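Chemist: Give me a 3D structure for the following:
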Amino acid sequence: MPEVGTALPRVRIVDETMREGMQIEDAAIPTARKVELLDALSSTGLRHLVVGSFVSPRWVPQMADVEGVLAGFTPVPGVEYTALALNEKGAERRTRHVPPLTVDSRPRLTVHACDVFVQRNTNRTQAQEIAGWDKAVAAAVESGSTAATVRLGAAFGSNWTGDVAVGDGLALIERMMRAWEDAGIVADTVWLGDPMGWSHPLRMEAYVRGILARWPGVRHLHLHLHDQRGAALVSAWTALRLLPAHMTLTIDAAVGGIGGCPYCGNGRATGMIPTEDLVDLLEEAGIDTGVDRDRLIEVALLAADVVGRPLHGRLPLAGPRPRGARLYPMDMPFVETVEQAAHFRLGRAAYAGAPSPWRTPITSHQRQESS
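Modeler: Reported below is the predicted structural model:
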């Protein structure tokens, strides 16, 4: 496997297909098909799956059957299943499904850099988010917590208010860090969210360098990047290359790149980092994800069938880089269509009948076999 030449941080993949992905898709997708997809995801080697959210079915009807999905799927040992809850009512519903669900009880402070987005998304203002910090800190102190998380949403920019200066974002992180520090709790995790697809490698670099310089005690960076402008994967890669080996980088993704927030203004054009493309990139960098790429490709194709539209991942179209026994036949004919390109998984039948101009077999000193 290729080496990148420097020690890289540990990478943790959180697959959001069933939550972030499904919440923007057709609410009429049958529960049985969601269960089929979740079971397929569980078989890939992915270790962290978000299965849905406990939210109002009036505003997110796609999640109205989350209990049905949980009742129907088959948990796989070693896989962590979580679900989102945004209020006490949702949290109470979620507790009825523990296990198989696990709940992250780590204390956290959250603020969004865009006041408009947070009002659209959670019916709260930025000021109300900040006003709630004291209660969250007090609860953490009372429970004896020693470590915490700070979360900056809309960190890179907003469809409603424009660019977010990295300095302004770091200032908001600073306020949350200080709140934990004053309470004697170490904030060792920083979460950066980008619901509106404003991330860019240079902005990511500025954030990561700023975080590392100001808060050397941070051990974990968590990225939740949407991809409506195509920079999510390269932004995550930028963070990966900048983090030291002792840190952990968590990257949220979804098969086929599905996902989106109905409040961000981009609908299904939003998307996320395709899980299969992320896994392929990491494996090629020498990072063992534990994921079966061939199986993940099949799951991405299943997801496209479930939602009824072509998806955004590249790996299901062209396959992994061929090596060894998987090198392409040297005499294969012209391959022009996506259907023909599926020969990597379907065999020669995928391009049967395609034109071939070579009158004699192609041979090469770089290959022993002729086909």
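
Chemist: From here on, just use CA atoms for contacts and neighbour counts.
Modeler: Fine.

Chemist: which stretches of this structure form strands?
Modeler: When assigned using DSSP state E, the strands of the chain occupy the ranges 10-15, 48-54, 80-85, 108-112, 147-153, 157-158, 162-163, 186-194, 220-225, 248-253.

Chemist: Any chance of the ones you listed in CSV with mean neighbour count and distance to residue 328 as columns?
Modeler: Rendered in CSV, the data for these read as follows (neighbours: other C-alpha atoms under 10 Å; distance: least, C-alpha to C-alpha, whole Å):
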stretch, mean neighbour count, distance to residue 328
strand 10-15, 20, 30
strand 48-54, 24, 34
strand 80-85, 20, 37
strand 108-112, 22, 49
strand 147-153, 21, 45
strand 157-158, 22, 43
strand 162-163, 13, 46
strand 186-194, 21, 39
strand 220-225, 23, 35
strand 248-253, 24, 30
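
Chemist: closest one to residue 263 among those?
Modeler: Comparing the strands of the chain by their distance to residue 263 (C-alpha to C-alpha), the top pick is strand 157-158, with 11.7 Å.

Chemist: related to what we said a few turns ago, can I get the strands of the chain in CSV with distance to residue 311?
Modeler: Below are these laid out as CSV (distance: least, C-alpha to C-alpha, whole Å):
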stretch, distance to residue 311
strand 10-15, 16
strand 48-54, 19
strand 80-85, 23
strand 108-112, 29
strand 147-153, 26
strand 157-158, 25
strand 162-163, 28
strand 186-194, 20
strand 220-225, 17
strand 248-253, 13
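
Chemist: closest to residue 302 out of those?
Modeler: Nearest to residue 302 among the strands of the chain is strand 10-15 (15.3 Å), distances taken as C-alpha to C-alpha.

Chemist: Now do that closest one and strand 248-253, the angle between them.
Modeler: Using axes from the mean of the first three to the mean of the last three C-alpha atoms, to 10 degrees, one finds that strand 10-15 and strand 248-253 are set 20 degrees apart in direction.

Chemist: Measure how strand 10-15 sits relative to strand 48-54, angle-wise.
Modeler: Going by the same axes, to 10 degrees, strand 10-15 makes 40 degrees with strand 48-54.

Chemist: about what we covered before: and of the strands of the chain, who's closest to residue 261?
Modeler: Nearest to residue 261 among the strands of the chain is strand 186-194; the distance by C-alpha to C-alpha comes to 10.7 Å.

Chemist: Now the second one, please; I'll put the structures next to each other:
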Amino acid sequence: MSAAGRPTVRIVEEGMREGMQIESADITLDDKLRLLDALGRTGLESINVGSFVSPKWVPQMAQIDELLARFEPVPGVHYFALALNQKGVERRQEYVGTKLAPDSEIGVTSVHLCDVFVKRNTARGQAEELAAIPQRIESAVARGVTEASIRINAAWGSNWLGGFDLAQRMEHLHLQAAAWKAAGIPVTHTWIGDPMSWNTPGAVEETIRAITEELPEITTFHLHLHDGRGTALLSAYQAFRTLGAEHTLVIDSSIGGMGGCPYCGNGRATKMIPTEDLVHLLEGEGVETGVDLAALIEAAHLAEEVVGHELYGHVSKAGPRPGPDALYAMDMPLVETIEQAQHFRLGAGVYDDCPRPWRAPITSPARPENPQEPTP
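Modeler: Predicted structure coming up:
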């Protein structure tokens, strides 16, 4: 998915993992399956189905094995799952090749800039992450990997330690890149995470420009941005505007915007980029996403039904910009509520009782024909 002069864009759907991990543990397996099936039918190419973690600490993922046993993958969709330790890797391996795609063959090293967050989240500190880098590279060399990804998390700031500057980000990226270079493996990817919603468009642009200048061999940029402070979609768009046609930009998003780590201090308010809003934005910028936006909007409403509360997307509420065959009727009545605004997908019946205060039907010489009321 690319537009002229712009990077190729790939979307990774995180609702079943990042979203579900912060929602109620009482959501039924049947409802999770309904949502996963609906997401698979939207045209999304990459879907995270969940994580293999301890049900003691993340009870929302207690049924991950049952979910994978029951769901039927849609051909052509890249399904994957997160595993944070060796036991999780072993559990996940049972489904690789049948329900889940094989693990990437790219070598990975990772460092959190916030020592507090990583201790809260994984019971390991930054010092332990740094100490593990040589072993991880040695293991990658033994597996025969030919390229690597360097990663930083909590990249722009911490709710406990405050903001981090560009020098800190680049220090930890260069440290990892040098270790891979010493092993003879080129670094072609970077992953940048922001679990505590400290991203801003300017800081994201600054970081990406520095990486392209100082580590030009990196051509794939993967952003995992949280939206607790309302800037994630803006920051992702700034990344899109900053990178060139020689780059690939991977953006994590979540249906309805649901998401958040319970260890970051913001709970469900952490949120993510709503997938439907991201697709709508990219399509408006000339990127052919291959996603059926109408189906994605329906999936967003299903997600609200499944989790039992309103989610955070905009396009699912107001509808996409109407095309020439879907312009609103000019003399439609006043619309006030979110329910009435759903006329774009539910039809005119949702505003049957709304007033029309004008004395005559509204017409315009710019639009000689007034299309029929929308139908569901």
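
Chemist: What value does the TM-score take for this pair?
Modeler: Here the TM-score for the pair of chains, by TM-score structural alignment, normalised by the length of the first structure, is 0.98; 368 aligned residues with a C-alpha RMSD of 1.1 Å.

Chemist: returning to what we had before: I'd like to know which of the strands of the first structure lies nearest to residue 68 of the first structure.
Modeler: strand 48-54 (10.8 Å).

Chemist: so the closest one matches what in the second structure?
Modeler: Aligned by TM-score structural alignment, strand 48-54 of the first structure falls on residues 46-52 of the second structure.

Chemist: who touches the matching stretch?
Modeler: With contact meaning C-alpha atoms under 8 Å, 6 or more residues apart in numbering, stretch 46-52 of the second structure is reached by 11-18, 20, 36, 40, 61, 64, 77-84, 88-89, 91-92.

Chemist: measure residue 263 of the first structure to residue 69 of the first structure for me?
Modeler: Noted for residue 263 of the first structure: a distance of 24 Å to residue 69 of the first structure, by C-alpha to C-alpha, to the nearest Å.

Chemist: Mind checking which of these two has more residues around it?
Modeler: The neighbour count for residue 263 of the first structure versus residue 69, taken as other C-alpha atoms under 10 Å, is higher for residue 69 (22 against 15).

Chemist: And that one? What does it align with in the second structure?
Modeler: In the second structure, residue 69 of the first structure lines up with residue 67, judged by TM-score structural alignment.

Chemist: Does its match touch residue 33 like I think?
Modeler: Yes. At 6.8 Å, residue 67 of the second structure counts as touching residue 33 under the criterion of C-alpha atoms under 8 Å.

Chemist: Identify the residue spatially nearest to residue 36 of the second structure, adjacent ones excluded.
Modeler: Nearest residue to residue 36 of the second structure in three dimensions, chain neighbours excluded: residue 16, at 7.0 Å (C-alpha to C-alpha, 6 or more residues apart in numbering).

Chemist: Give the equivalent position in the first structure for the one you found.
Modeler: Under TM-score structural alignment, residue 16 of the second structure pairs with residue 18 in the first structure.

Chemist: Helices along the stretch 251-371 of the first structure, start to end?
Modeler: Under the criterion DSSP state H, counting those that start in this stretch, helices of the stretch 251-371 of the first structure are mapped to 275-284, 293-307, 315-318, 338-341, 343-346.

Chemist: Same list (those helices) but as a markdown table, adding mean neighbour count and distance to residue 187 of the first structure.
Modeler: Output for those, formatted as a markdown table (neighbours: other C-alpha under 10 Å; distance: least, C-alpha to C-alpha, whole Å):
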| stretch | mean neighbour count | distance to residue 187 of the first structure |
| --- | --- | --- |
| helix 275-284 | 22 | 27 |
| helix 293-307 | 20 | 34 |
| helix 315-318 | 21 | 37 |
| helix 338-341 | 16 | 47 |
| helix 343-346 | 16 | 46 |
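
Chemist: would CSV of those helices with distance to residue 182 of the first structure be doable?
Modeler: Below are the helices of the stretch 251-371 of the first structure laid out as CSV (distance: least, C-alpha to C-alpha, whole Å):
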stretch, distance to residue 182 of the first structure
helix 275-284, 38
helix 293-307, 45
helix 315-318, 47
helix 338-341, 57
helix 343-346, 57
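
Chemist: how far does stretch 84-103 of the second structure stretch from start to finish?
Modeler: Between the opening and closing residues of stretch 84-103 of the second structure lies a distance of 13 Å (C-alpha to C-alpha).

Chemist: centre of the chain versus it, how much separation?
Modeler: Centroid separation for stretch 84-103 of the second structure versus its chain: 21 Å, with C-alpha atoms, centre = their mean, to the nearest Å.

Chemist: Can you tell me what sits against that stretch?
Modeler: Against stretch 84-103 of the second structure from outside (C-alpha under 8 Å, 6+ apart): 52, 53, 68, 72, 73, 78, 79, 80, 81, 83.

Chemist: any chance of these in CSV, plus distance to residue 343 of the second structure?
Modeler: Formatted as CSV, the entries for the contacts of stretch 84-103 of the second structure read as follows, by distance: C-alpha to C-alpha, whole Å:
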residue, distance to residue 343 of the second structure
52, 40
53, 41
68, 36
72, 33
73, 32
78, 33
79, 33
80, 36
81, 37
83, 42
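
Chemist: The nearest residue to residue 157 of the second structure once chain neighbours are set aside: what's it in contact with?
Modeler: Closest residue in space to residue 157 of the second structure, ignoring its immediate chain neighbours: residue 163 at 3.9 Å, by C-alpha to C-alpha, 6+ apart. Shown in contact with residue 163 of the second structure (C-alpha under 8 Å, 6+ apart): 156, 157, 198.

Chemist: Which residue ranges of the stretch 101-250 of the second structure form helices?
Modeler: 115-122, 126-143, 166-182, 201-214, 232-242.

Chemist: want to throw those into JSON lines with mean neighbour count and distance to residue 289 of the second structure?
Modeler: As requested, the helices of the stretch 101-250 of the second structure are arranged in JSON lines below (neighbours: other C-alpha under 10 Å; distance: least, C-alpha to C-alpha, whole Å):
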{"stretch": "helix 115-122", "mean neighbour count": "17", "distance to residue 289 of the second structure": "33"}
{"stretch": "helix 126-143", "mean neighbour count": "15", "distance to residue 289 of the second structure": "33"}
{"stretch": "helix 166-182", "mean neighbour count": "17", "distance to residue 289 of the second structure": "30"}
{"stretch": "helix 201-214", "mean neighbour count": "17", "distance to residue 289 of the second structure": "22"}
{"stretch": "helix 232-242", "mean neighbour count": "20", "distance to residue 289 of the second structure": "14"}
